[in-house]
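J.: Pasted the sequence and its predicted model underneath.
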Amino acid sequence: YLHMILWAFVPGLVTGFLQRLYYSIAYPVDSRSRPTKGDAKYHRHYRYIYTAVVLGYLAYTIAETRHQLPASHYAELNLTPSAFSSRDLKLNFKRLSLQAHPDKNDGRDTQFIRLRNAYETLNDPVRRFAYDRFGLEQAQCQACRTRHDYQASALPGILGYYIGTGVVMGLFALFGKGSFGSYWRWLFLCAMLVIDASLSVWSDSWLGALLSFIMPGLTPREQITVLHRVYISFFIAVNQIGPL
């Protein structure tokens, strides 16, 4: 929600500041040629600056999205999701757990417990499948035993995101908001649903390989999370620039 609030206010505030700064440099205070509100030239300058600010803020939010992801089990154990062996997993866990053992850290066991949980999850092929595709919360499902169990448990949450997003988009359209680029918003939302479903059902798919090429070092669930955030940021930006 904070992200959407910032998108609603930051571009306009920054644009106003930059336009005033530009006019203070380009036009003397008493210059008759200085554009004022209501002038076509003023509006054109505002549009150019606003577009540049929105595109810059979009680039920043996309770049920042990956860094906002919490540390994964792979990062905890210094592993790469697509390139490690069972031996690597055991050796890294042994080395790191010795360093983080409570006996060597004045009884503090937080890091040791995190390492142990990460190891137990990644060492179990079924739980690792669930963690990679559905995230930590689903991987901790106590009633799940098979891949099908995890898939069935995760399905309501996955569908809930897309249904909720669709409802919000429908409400915006109902009140005459966000009409610019609505076709592409719906198309990309459906495309993300297909990608999400593909990664949830098939262990190895060409979509998964493509996402791993574009976003190396991330699990499928992290890749989908990045896509969700980029999707929201991109279409907020388009909706702000389009009507200008």
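T.: Thanks, I have it.
J.: From here on, just use CA atoms for contacts and neighbour counts.
T.: Fine.
J.: How about stretch 117-130, which residues are buried there?
T.: Buried positions in stretch 117-130, judged by neighbour count with 16 or more other C-alpha atoms under 10 Å: 118-119, 121-122, 126-130.
J.: Would you mind pulling the contact partners of it?
T.: 73-74, 76-77, 86, 89-90, 93, 131, 138-139, 145-147, 150-151, 203 (C-alpha atoms under 8 Å, 6 or more residues apart in numbering).
J.: Check stretch 80-94 too.
T.: For stretch 80-94, using C-alpha under 8 Å, 6+ apart, the contacting residues are 74, 77-79, 115-116, 119, 123, 217-219.
J.: Just the buried ones from those?
T.: Buried by 16+ other C-alpha under 10 Å: 74, 77, 79, 115-116, 119, 217-219, out of the contacts of stretch 80-94.
J.: about what we covered before: present the contacts of stretch 80-94 as CSV; the columns should include secondary structure.
T.: CSV is the format used below for the contacts of stretch 80-94 (DSSP: H, G, I helix; E, B strand; the rest coil):
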residue, secondary structure
74, helix
77, coil
78, coil
79, coil
115, helix
116, helix
119, helix
123, helix
217, coil
218, coil
219, coil
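J.: Tell me where the chain has strands.
T.: Along the chain, no segments are classed as strands by DSSP state E.
J.: what about the helices in it?
T.: For the chain, applying DSSP state H gives helices covering 2-26, 40-67, 73-76, 86-100, 110-123, 125-134, 136-139, 147-174, 182-201, 206-214, 220-241.
J.: Which one, of those helices, ends up nearest to residue 32?
T.: With C-alpha to C-alpha as the measure, helix 2-26 is the member of the helices of the chain nearest residue 32 (12.1 Å).
J.: what angle sits between the closest one and helix 220-241?
T.: Per axes from the mean of the first three to the mean of the last three C-alpha atoms, to 10 degrees, the angle that helix 2-26 makes with helix 220-241 is 40 degrees.
J.: gap between helix 2-26 and the chain center?
T.: Helix 2-26 has its C-alpha centroid displaced from the chain centroid by 24 Å (C-alpha atoms, centre = their mean, to the nearest Å).
J.: Which other helices and strands does it contact?
T.: Taking 3 or more C-alpha pairs under 8 Å, 6 or more residues apart in numbering; DSSP states H and E as contact, the helices and strands that helix 2-26 lies on are helix 40-67.
J.: what's the span of stretch 100-112, first residue to last?
T.: With C-alpha to C-alpha, to the nearest Å applied, stretch 100-112 spans 5 Å between its terminal residues.
J.: Report the buried residues of that stretch.
T.: Neighbour-count burial for stretch 100-112 [16+ other C-alpha under 10 Å]: 100-102, 111-112.
J.: Out of these, flag the one nearest to residue 60.
T.: Among the buried residues of stretch 100-112, and counting by C-alpha to C-alpha, the member closest to residue 60 is residue 111, at 31.4 Å.
J.: here's the one I want to compare it with:
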Amino acid sequence: MTDWLSFFGWSFLPSLVTNWIQNIYYRIVYRAGENIPKPGQPKHKLHQRRIYIFVVVVYLIYTIVEVIHSIPPNYYDLLGVNQDFTSKELKSNLRKLQLVFHPDRNSEQQAESNFILLRKAYDTLNDPVKRFAYDRFGPDINYWTNCKTKRDYILLGRNYSTGFYLGTGLILFILNILGKGQFGRFWRFIVFCGIACIETSLILNPQSNSSFLSYLFQNFIIFERIKIFRQLFITIFIALSQVGPVLFPTDNTQDIRSNLHNFEILCNIASDEIKNQLRSGFYPFQNDQNAQSELRKKMEKLVVDNYLHQNDHEFVQAYNQAQQRTRKKK
């Protein structure tokens, strides 16, 4: 939900705030009766471009700070220990915190849930395998009940990471086909692959990772760094796609026909894939006339039933009553 809100914000906020600031700027700078630059004039475009760049940069800084500060406390923070803690220190801090949040001693509503969370954090950090997995994949490992070894956690975590990169890569590819976000597209893919390499290095061998980003966020756990890197990639390149064309305007307008042609190719590919799926689904009935006749009757009945369910409320009510009577008889 947060990602969608951020994307929605980047879609309209910079332009909206730019127009608002530009109007206020003109009211302050230009006195009554003076010629205020009008939309379309070179001076108006120059002011609009500068204010727009300023707004995007400020919004980018705000988004980055918000991403970093939105990360919830990790298990180390909850138990008040550093990443190089000792077993004695971990157990001592747990006992102190349990005395504070024990439901018999603390009447707050969140006391019991905090007490349970503290125990879960202790069990995770006290187990070398679970701690290894938690450092790399975060609290999601609590739901990976089938994992027993470090290798199990890495393989399952790889699947989740692959899903993110395949989805993001597909979106970038589609935007490229449609001609959207063309500014810096080469470097976008280069940095995208670089982030994937850094993430792989952090998961498999974090001690050997000496990138600038890792050094900058060294106080964060590995899974927190990965989350920040992903958010920074998305946020920065959205900002660049907004500012780039303004900083470096080009007179070469792309022919919309080429974009429509590329879109048509994608639609034809999807259409052919759907046809193949339908053919494979009906292949068992190809040479069986009786099966085809029976299938045709059932499909006609299904169409009629769907129509009645969607348009005839009396039929739906009678159908539900009949279903209830059938259940009662059973």
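T.: Yep, that arrived. Nothing here was measured: the structure is a model prediction, and the numbers come from that model.
J.: what do we get in structure 1 for residue 151 of structure 2?
T.: By TM-score structural alignment, residue 151 of structure 2 lines up with residue 148 in structure 1.
J.: ok, so of the buried ones among the contacts of stretch 80-94 of structure 1, who is nearest residue 10 of structure 1?
T.: Distance to residue 10 of structure 1, by C-alpha to C-alpha, is smallest for residue 218 among those, at 29.7 Å.
J.: which ones are touching residue 99 of structure 2?
T.: By C-alpha under 8 Å, 6+ apart, the residues touching residue 99 of structure 2 are residue 105.
J.: Could you give the number of residues near the residue lying closest to residue 221 of structure 2 once chain neighbours are set aside?
T.: Distances taken as C-alpha to C-alpha, 6 or more residues apart in numbering put residue 135 closest to residue 221 of structure 2, at 6.0 Å, once the chain neighbours are dropped. By the criterion of other C-alpha atoms under 10 Å, residue 135 of structure 2 has 21 neighbours.
J.: Out of the buried residues of stretch 100-112 of structure 1, which is nearest to residue 21 of structure 1?
T.: Among the buried residues of stretch 100-112 of structure 1, and counting by C-alpha to C-alpha, the member closest to residue 21 of structure 1 is residue 111, at 49.3 Å.
J.: That closest one and residue 140 of structure 1: what is the separation?
T.: 18 Å.
J.: from the buried ones among the contacts of stretch 80-94 of structure 1, which single one is nearest residue 64 of structure 1?
T.: residue 218 (14.6 Å).
J.: Was I right to think the closest one contacts residue 212?
T.: Yes: Residue 218 of structure 1 is in contact with residue 212 according to C-alpha atoms under 8 Å; the separation is 7.1 Å.
J.: what residue of structure 1 matches up with residue 234 of structure 2?
T.: Using TM-score structural alignment, residue 234 of structure 2 lines up with residue 232 in structure 1.
J.: re earlier: quick one, which of the contacts of stretch 117-130 of structure 1 are buried?
T.: For these, buried by 16+ other C-alpha under 10 Å: 73-74, 76-77, 89, 93, 131, 138-139, 147, 150-151.
J.: Format those as a markdown table; extra columns: distance to residue 208 of structure 1.
T.: Below are these laid out as a markdown table (distance: C-alpha to C-alpha, whole Å):
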| residue | distance to residue 208 of structure 1 |
| --- | --- |
| 73 | 19 |
| 74 | 18 |
| 76 | 23 |
| 77 | 23 |
| 89 | 23 |
| 93 | 27 |
| 131 | 15 |
| 138 | 19 |
| 139 | 19 |
| 147 | 17 |
| 150 | 19 |
| 151 | 17 |
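J.: Out of these, which two sit at the greatest distance?
T.: 93 and 151 (27.8 Å).
J.: Which residues does stretch 221-230 of structure 2 contact?
T.: By C-alpha under 8 Å, 6+ apart, stretch 221-230 of structure 2 touches 67-68, 71, 134-138, 195, 199, 202-203, 206, 213-214, 217.
J.: what do you get for stretch 184-201 of structure 1?
T.: For stretch 184-201 of structure 1, contacts defined as C-alpha under 8 Å, 6+ apart pick out 133-134, 151, 158, 162, 166, 205, 207-208, 220, 224, 227, 231, 235.
J.: Which two among the residues you listed are spaced furthest apart?
T.: Among the contacts of stretch 184-201 of structure 1, 151 and 235 lie farthest apart (C-alpha to C-alpha), at 29.5 Å.
J.: still on that earlier bit, could you single out the nearest of the buried residues of stretch 117-130 of structure 1 to residue 42 of structure 1?
T.: residue 130 (54.6 Å).
J.: where's the equivalent of the closest one over in structure 2 relative to residue 148 of structure 2, distance?
T.: Matched by TM-score structural alignment, residue 130 of structure 1 corresponds to residue 133 in structure 2. Applying C-alpha to C-alpha, the value for residue 133 of structure 2 to residue 148 of structure 2 is 10 Å.
J.: so what corresponds to residue 327 of structure 2 in structure 1?
T.: Matched to structure 1 by TM-score structural alignment, residue 327 of structure 2 sits unpaired.
J.: In three-state terms, label residue 327 of structure 2 for me.
T.: Residue 327 of structure 2 ends up helix, using three-state DSSP.
J.: Distance to residue 32 of structure 1 for the helices of structure 1 - can I get that in TSV?
T.: Listed next are the helices of structure 1 as TSV, based on distance: least, C-alpha to C-alpha, whole Å:
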stretch	distance to residue 32 of structure 1
helix 2-26	12
helix 40-67	13
helix 73-76	61
helix 86-100	70
helix 110-123	66
helix 125-134	62
helix 136-139	63
helix 147-174	42
helix 182-201	42
helix 206-214	52
helix 220-241	30
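J.: quick one: which of those helices is nearest residue 34 of structure 1?
T.: Closest approach to residue 34 of structure 1 among those (C-alpha to C-alpha): helix 2-26, 7.2 Å.
J.: tell me the contacts of residue 66 of structure 1?
T.: Residues near residue 66 of structure 1 by C-alpha under 8 Å, 6+ apart: residue 226.
J.: any idea what it aligns with in structure 2?
T.: Under TM-score structural alignment, residue 66 of structure 1 pairs with residue 68 in structure 2.
J.: give me the number of residues near the aligned partner of residue 191 of structure 1 in structure 2?
T.: Counting by TM-score structural alignment, residue 191 of structure 1 corresponds to residue 194 in structure 2. Neighbours of residue 194 of structure 2 under the rule other C-alpha under 10 Å: 12.
J.: Same question for residue 41 of structure 1.
T.: 13.
J.: Likewise for residue 226 of structure 1?
T.: Neighbourhood size, residue 226 of structure 1 [other C-alpha under 10 Å]: 20.
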